[in-house]
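Visitor: Fold the stuff below for me.
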Amino acid sequence: MITSQALNSFLSEDFLLQNEFAKILYHDYAKHLPIIDYHNHLPPAEIAQNRKFENISKIWLAGDHYKWRAMRTLGVNERYITGSASDPEKFEKWAYTLPYTMRNPLYHWSHMELKRYFGVEDQLNKGNAGDIYLKTTEMLQEDGFRARALLETMNVEVVCSTDDPTDTLEHHLSYLDQGHELGLYPAFRPDKSFAIENPTAYFDYLTKLGEVVGFEINSFDSLIEALSNRVEFFHAKGCRLSDHGLENLLYSNNSKLSADGILQKVIRGNQPNHEEIEYFKHKVLKKLCKMYHAKGWVQQFHLGALRNTNERMLGSLGPDTGFDSIGDFSQARAMASFFNDLDSKDQLAKTVIYNLNPRDNEVFATMIGNFNDGSVKGKIQFGSGWWYLDQKDGMEKQINTLSNMGLISCFIGMLTDSRSFLSFPRHEYFRRILCNLFGKDVENGELPWDEKWLGKLIGDICYHNAKNYFDFSPSNYKK
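Guide: Sure thing, here's the model as predicted:
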């Protein structure tokens, strides 16, 4: 017999909390902690300018390739996804799609976002799409629903954007001048600085980078000088971490190759071969990592994505539109060699490695132990499940693997890795899942009912470890 309690249990206050101790941990030790979102793709300009969003489609559907993939799978025409359809029409198509996403994390995320920000209790579907569109769009016109207010609603303390070395960081500085309590910090993302696989695009990038630093980049040494220049600039503006999106970490010690020779070849417009690409990227990345260490930064590596797999859609819509997947790249040997090379000279910075292929969880979880040297608590981190793995099953597997092969107590917790101002309930999602796993262990007699100690560990993972790991402070900025 189905009880009324079961019918009303979806997104209740005890959502995902399956035992009494889990409820205690979440409600008393996790729920009210601030959020440090140390990696996302929010536009700094929209935070600095405190953007007002025209409607729910603009803030919720634009740029969200998770939702786009689901709509395409259901057979929704591209016109209603990235095309010319009106915003109400696009929202209606998403509302039509959402009931079909049951058991996909989109179903949880979407309803959590509607409820937490807009107070919408109903499950979104085609029938109520019009009313919800009008209600949420009307609310978005209020000052309490501008960009910064949305972050404050979720108790966000810090957000870190993702910024190319050529970025002026003008919006970060403008925001700082406004004197807000919410911290907005840049993060250095230099992927384009070693993307030599496309010589034409790379030459254009070198030209742009040269214009920013004020000198021509025509050699490997001048490239490294330019990057060092930008690291100094970012550091002076409060940056304390970098990020890199790679298929795998690269290691090449081929003495027959020359980084400058490869660069000259690319500048002339010639296509480098695979071995040359690998060697060049390794050399640039190692130089960068030494700079990070010297500055006391944290370096992040998001590894394992197979990008731009559909050439037809790439040509039509461009990158980051929903045509990337999990890759099956070899990770362990090159990663170990890369870190060992830096560590042997005591130049390995605090490091977070994120895994996208669940088959490699154990590889990543054991790799961090090789280079944790006692100098810093959790110096090398196995980062939270990301992209395709930032859902319940992926998070549980990452947490359990880290627990089995490392110290979950040192973990720096969750991040959104998102382009959406409405994505911050993902921290709540993570915290509920984390508390439920600990609660299950207590219920099963695998951990003691020690509320004070386990509550401390939960608080550390959700907030305090990240707070202590990163050096975020407005005093880091120099005008």
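Visitor: drop to CA atoms for contacts and neighbour counts, all remaining ones
Guide: Will do.
Visitor: for Phe280, what are its contacts?
Guide: Phe194, Ala259, Ile262, Leu263 (C-alpha atoms under 8 Å, 6 or more residues apart in numbering).
Visitor: mind redoing it with 10 Å?
Guide: 194-196, 220, 250-252, 257-263, 272, 286 (C-alpha atoms under 10 Å, 6 or more residues apart in numbering).
Visitor: What of Ser330?
Guide: Contacts of Ser330 (C-alpha under 10 Å, 6+ apart): Glu247, Asn248, Leu249, Gly304, Asp360.
Visitor: Another sequence for comparison is provided below:
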Amino acid sequence: MAVAPFITDTFLLQNKFAEELYFNYAEKQPIIDYHNHLPPAEIAQNRVFENISQVWIAGDHYKWRAMRTYGINEKYITGNAPDEEKFAAWAKTVPHTLRNPLFHWTQLELKRYFGIDDYLNEGNSHEVYSAINQKLQQPDYSTQGLLSRMNVQMLCTTEDPTDTLEHHKQLATGSFTTKVSTAFRPDKAILIDSDTYNDYIAQLEKASGTAINTFKDLKDALLQRMDFFHENGCRISDHGLNQLPFAAFTDSEVNAVFEKKRSGKSISPNEAEQFKTALLLFLCEEYANRKWVQQFHLGALRNNNVRMHRLLGPDTGWDSIGDYPQAATLSKFLDALDTKDKLAKTILYNLNPADNELFATMVGNFNDGSLRGKVQYGSGWWFLDQKDGIIRQINALSNMGLLSTFVGMLTDSRSFLSFPRHEYFRRVLCNLLGQEMDSGELPQDVAWVGNMVSDICYRNAKQYFEI
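Guide: The predicted structure follows:
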């Protein structure tokens, strides 16, 4: 017996208030996706994908982890199997993802982009693969077409300081109506304890045209790259760190640490912490000078499987939630900037859900009334961007701060088919508020609550990022 589709108009909306909030105040809001990892070259070139595996499975480590767990051989994940066989392996896995957010996302993406209601499985894999591939050859299914289809008004990719930004330049002068910006991500310049640090500094020397022999040289090189990014429309920075560093330092100590590293000598953990603190404080003061938004993604424990990291490299699905202490150094770091009145607009994201209330209360320490929602508790990130994680983040922010000033969802994705996650978030948000309206915990005033929904889904981000 055929099973009826469950991605209906009322998916996740469990009462009339939730429906009114979603359809009247959330559904049609444009998308501002202010942090993702989409390749700008593919947007600028308006790539047309040969098949669904290239746009949907390649690079998606969420799917890869699920496939490995189900027992799919790596040949059909990141290996050399033909694309249709990789799609078939994913289709075989999908029915076994029940209660994993991948099940919801898969069916949402099939329906929203391709009009497919059928449940993907091993039996219909070839039929679905062929039907989607035919659509992908149409002009409105190119990378730019896919973004336009989802009403994406603005998106922000993430680039290293050495990037040429050539594709962003191309997009800035082209006819594509979605604004494509960049975020400055200088982690490789900060992580001095990396084995490849000196190799990276050589790349930065080339990009900046600066010989980098001292700590001052390093700062000058990064300033040059920040100016270049700013000239090309960048107004956002991003950092992915275990935790924010904070160690006492002097300029002479930091310069000695840098020169020690450049000479090939090993440095101690405390020396590394001193250097990271000094450089990151310098960068953050410069963000404030330029009126950029700074983002900190904190708490990932990366590259746990050494054997597979050696074979496949980073960002291939071997990362997890870390349990780093966050509060003390986070507080001291933000306070050091605030003391100088150099704390830029800031978004903090935690990966460990045990830190939800910690982060939600920390942002309140530095909201000084100068800007609406100046310091933000960011949306559920990575392992926390599913229904439960979204609700827990919303509840922590509501209890400890003001949900009404929240800048909302982002994809943090490498996939052009990930934008229904904004719909997913909006439905979860509207249902949560609708349930509380129905129970009498919130006023049964749809316009009042709906106005906040529109703010969270779109208007707050538009104001915050000055779009």
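Visitor: circling back: could you tell me which of the contacts of Phe280 of structure 1 are located in helices?
Guide: Using DSSP state H, the members of the contacts of Phe280 of structure 1 that fall within helices are Phe220, Ala259, Asp260, Gly261, Ile262, Leu263, Lys286.
Visitor: Which two among those are spaced furthest apart?
Guide: Maximum pairwise distance among those (C-alpha to C-alpha): 17.6 Å, between Gly261 and Lys286.
Visitor: of those two, who's got more company?
Guide: Lys286 (20 against 14; other C-alpha atoms under 10 Å).
Visitor: Quick check: nearest residue in space to the counterpart of the more buried one in structure 2, chain neighbours excluded?
Guide: In structure 2, the residue paired with Lys286 of structure 1 is Leu281, using TM-score structural alignment. Closest residue to Leu281 of structure 2 apart from its sequence neighbours, by C-alpha to C-alpha, 6 or more residues apart in numbering: Leu337 at 7.2 Å.
Visitor: how many neighbours does that neighbour have?
Guide: 17.
Visitor: Over to Ala259 of structure 1?
Guide: Count around Ala259 of structure 1 with other C-alpha under 10 Å applied: 19.
Visitor: Please name the nearest non-neighbouring residue to the corresponding residue of structure 2 for it.
Guide: Matched across to structure 2, Ala259 of structure 1 falls on Val254, judged by TM-score structural alignment. With sequence-adjacent residues excluded and distances taken as C-alpha to C-alpha, 6+ apart, Val254 of structure 2 is closest to Phe275, at 5.4 Å.
Visitor: coming back round to it: mind picking the one among the ones in helices among the contacts of Phe280 of structure 1 that's closest to Arg103 of structure 1?
Guide: In terms of C-alpha to C-alpha, no member of these lies closer to Arg103 of structure 1 than Lys286, at 41.6 Å.
Visitor: Surely the closest one and Leu250 touch.
Guide: Yes: counting by C-alpha atoms under 10 Å, Leu250 is a contact partner of Lys286 of structure 1 at 9.5 Å.
Visitor: Now do the shared contacts for those two.
Guide: Phe280, Phe338.
Visitor: so where do the strands sit in the stretch 1-150 of structure 2?
Guide: 31-33 (DSSP state E, counting those that start in this stretch).
Visitor: got it, and the stretch 351-467 of structure 2?
Guide: Using DSSP E, counting those that start in this stretch, the strands of the stretch 351-467 of structure 2 run over 375-377.
Visitor: And Leu403 of structure 2? What does it align with in structure 1?
Guide: So, by TM-score structural alignment, Leu403 of structure 2 is matched to Ile408.
Visitor: go on, Phe114 of structure 2?
Guide: Matched to structure 1 by TM-score structural alignment, Phe114 of structure 2 sits across from Phe118.
Visitor: ok, now how distant is the nearest residue to its match once chain neighbours are set aside from Ala294 of structure 1?
Guide: Distance criterion C-alpha to C-alpha, 6+ apart; nearest residue to Phe118 of structure 1, sequence neighbours excluded, is Thr136 at 6.4 Å. Going from Thr136 of structure 1 to Ala294 of structure 1 by C-alpha to C-alpha, to the nearest Å gives 47 Å.
Visitor: which one of the two has more residues nearby?
Guide: Thr136 (19 against 12).
Visitor: sorry, back to before: I'd say the match of Lys286 of structure 1 and Phe249 touch.
Guide: No: using C-alpha under 10 Å, Leu281 of structure 2 is not in contact with Phe249, being 11.5 Å away.
Visitor: and Cys156 of structure 2, what pairs with it in structure 1?
Guide: So, by TM-score structural alignment, Cys156 of structure 2 is matched to Cys160.
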